[in-house]
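S.K.: Output the structure for:
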Amino acid sequence: MIEEFDSRKARAAAWFRSLRDEIVASFEGLEDSHTGEGEAGRFEVTETRRESGGGGLMSVMRGGRVFEKVGVNVSTVHGSLGERAQKAMAARGVPGMAENPEFWASGISLVAHMQNPHAPAVHMNTRMFWTPHAWWFGGGSDLNPCLEYQEDTAHFHGRMQAACDAHAPDYFARFKAWADEYFFVPHRGRARGVGGIFYDDLNTGDWEADFAFTQDVGRAFLPAFVPLVEKRRDMPWTEADRDAQLVHRGLYAEYNLVYDRGTKFGLETGHDANAVLMSLPPLAKWV
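M.R.: Below you'll find the model as predicted:
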């Protein structure tokens, strides 16, 4: 099983990198096409390393015309899971981790915080995880506006649904409900945004089909998000709008630091802390 997956790992890692390149180019294009004040933003790219094996690229843009902060990270890491991570995997039904805690993981993770409060923040990630005992895909994308527009929510969900419907008739309903549950902030009693889709532990037994679905989720992201940015980036906004944006970012930060599974996994397995915490907003407010 180990040898069988070597080429599949390479294909998955190459796909996540190609998606990263496409998104970075698109976001820099949004900066170039915007007529706002200041210089068009550009990504600062840094190589990341994991002490126990692997690394990736951290690409962060700060203070652009459109994006106040956006990060697009890609990584491929490997090694042995620590005791806490082994227990977490065992709790998820992965067998044999105590005997052989070897793992490999690759994926892309994106979070965008916008200059204009009318433009929604957004999160997207897709990933593949492998152990000698199991493999699976996970990911999704969710929209996080501080000032919601129903038509924007409908457009975003529609693109996610199209990606799901191309593969299974029940995927969208399942993965939308999963996102509503997963991106909920219990101590605030509310969702962190307006949802989208989320899935994890996806292993239908057909690696090619599951990989194709994960690719389509990634491909759906730009058509789901970019039109919303183009529609909202020129809208006038008030100090009250900015205040609402900063308060909403506080909610986002709370979720990512307290509940997000990817944040916990990245920190517990020794990945670059700056890359793991890239999702945090540049400014936030609590009332």
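S.K.: Going by C-alpha atoms from here, please, whenever you check contacts or count neighbours.
M.R.: Noted.
S.K.: how about Gly250, what does it touch?
M.R.: The contact partners of Gly250, by CA atoms under 8 Å, 6 or more residues apart in numbering, come to 284-286.
S.K.: Which among the residues you listed count as buried?
M.R.: Ala284 (16 or more other CA atoms under 10 Å).
S.K.: So which residues of the stretch 151-287 of the chain form helices?
M.R.: Under the criterion DSSP state H, counting those that start in this stretch, the stretch 151-287 of the chain contains helices at 171-182, 207-232, 239-258, 261-268, 273-276.
S.K.: Let's compare: structure for the following, please.
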Amino acid sequence: MHMLDNEQAAARAWFEELRDLICAEFEAIEREAGSDAAFDYTAWDRHDSSGAPGGGGVRGVMKGRVFEKVGVNVSTVGGKFDGEFGKTIHGASEDPTFFATGISLVAHMANPHVPAVHMNTRFLVTTKRWFGGGADLNPPLPIEEDTADFHACLKAACDGHDPADYDRFKQWADDYFYIPHRKVHRGVGGIFYDHLEGDFAANFGFTQDVGRAFLEVYPRIVRRRMNAPFSDAEIAQRNAWRGRYAEFNLVYDRGTLFGLKTGGNIDAILMSLPPVATWA
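M.R.: Okay, the predicted model is just below:
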């Protein structure tokens, strides 16, 4: 993979820094729960379709008392899109050369009163340059206080930046995180944005604040709920809800498809799947 330019290097460094901050906070929560669980990191490399080195990443997974399974992945990859897939990517129909760096996180929680969560932010370069991503809350048993807290924190991140539009990004998340064959939303939403291009500094600053907002609000929600009592029936509800989460990620999620189509690490791509799920 070619040498990174200043913008690419800055984005990569931030995503890796955010990974370290999030993982440290999640491990602290485990220690508060009396667990010594920690992230296990596995580095991986990929080769482009031509056989040339194509970058790679680090898959981080922790299985603990509070976080039944949480994955935090960072990757920086590049090369050329293979075949028709490139024509579906912003700016790649003219030239299949690409660069992508980002962080992707999914947490599935032991206590059904603690919401699962997804967060992903990324920077892509084709013939265009843009940021995308967002965060969304996925509670098996929704609690209005948590939903409101999550949305308020993301709205504050949006309101601090000119390129951000909370109402539009919230609607985008509602539209995207929807399971058509079930006719239900995957969770209680958040924000989703893509193809945020033009002013690199402004768009990068907003993307950083999305990561900071997640780091502020989600651990707070976890600590609020992680010691709540629960029943076997609520565990059954959690596991059935997880089945729907898995359906979305395997059938509709664009990030899953992007990873598989670009030769990413399969275990890292599919770390979003829950450790236990049920179907009727």
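S.K.: After superposition, what is the TM-score?
M.R.: Here the TM-score for the pair of chains, by TM-score structural alignment, normalised by the length of structure 2, is 0.95; 274 aligned residues with a CA RMSD of 1.5 Å.
S.K.: overlap between the contacts of Gly250 of structure 1 and structure 2?
M.R.: Counting by both residues aligned by TM-score structural alignment, their matches' CA atoms under 8 Å, structure 2 reproduces these contacts from those: 284-286.
S.K.: Looking at the residues you listed, which is nearest Leu202 of structure 1?
M.R.: Of all the kept ones among the contacts of Gly250 of structure 1, Leu202 of structure 1 sits closest to Ala284, with 34.2 Å by CA to CA.
S.K.: Alignment lookup: the closest one to structure 2.
M.R.: Taking TM-score structural alignment, the alignment pairs Ala284 of structure 1 with Ala277 from structure 2.
S.K.: Who are the contact partners of its match?
M.R.: Counting by CA under 8 Å, 6+ apart, Ala277 of structure 2 has contacts 239-243.
S.K.: again, only this time at 10 Å
M.R.: By CA atoms under 10 Å, 6 or more residues apart in numbering, Ala277 of structure 2 lies in contact with 236-246.
S.K.: number of nearby residues for the nearest residue to it once chain neighbours are set aside?
M.R.: Leaving out its chain neighbours, the residue that sits closest to Ala277 of structure 2 by CA to CA, 6 or more residues apart in numbering is Asn239, at 4.5 Å. By other CA atoms under 10 Å, 20 other residues sit near Asn239 of structure 2.
S.K.: Just want to check the distance between Asn239 of structure 2 and Met109 of structure 2.
M.R.: 11 Å (CA to CA, to the nearest Å).
S.K.: Which neighbours do these two have in common?
M.R.: 140, 274-275.
S.K.: coming back round to it: switch the helices of the stretch 151-287 of structure 1 over to CSV; also include distance to Ser141 of structure 1.
M.R.: CSV is the format used below for the helices of the stretch 151-287 of structure 1 (distance: least, CA to CA, whole Å):
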stretch, distance to Ser141 of structure 1
helix 171-182, 9
helix 207-232, 7
helix 239-258, 14
helix 261-268, 14
helix 273-276, 17
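S.K.: closest one to Leu57 of structure 1 among those?
M.R.: Closest approach to Leu57 of structure 1 among the helices of the stretch 151-287 of structure 1 (CA to CA): helix 273-276, 8.6 Å.
S.K.: Just the residues contacting the closest one, thanks.
M.R.: Here helix 273-276 of structure 1 makes contact (CA under 10 Å, 6+ apart) with 46-50, 56-60, 71-75, 109, 262-267, 270, 280.
S.K.: Could you do stretch 201-210 of structure 1 as well?
M.R.: Here stretch 201-210 of structure 1 has contacts from 5, 8, 92-94, 128-129, 134-139, 167, 211, 213-216, using CA under 10 Å, 6+ apart.
S.K.: again, only this time at 6 Å
M.R.: Applying CA atoms under 6 Å, 6 or more residues apart in numbering, the external contacts of stretch 201-210 of structure 1 come out as 136-137.
S.K.: Counterpart of Arg46 of structure 2 over in structure 1?
M.R.: Using TM-score structural alignment, Arg46 of structure 2 lines up with Arg50 in structure 1.
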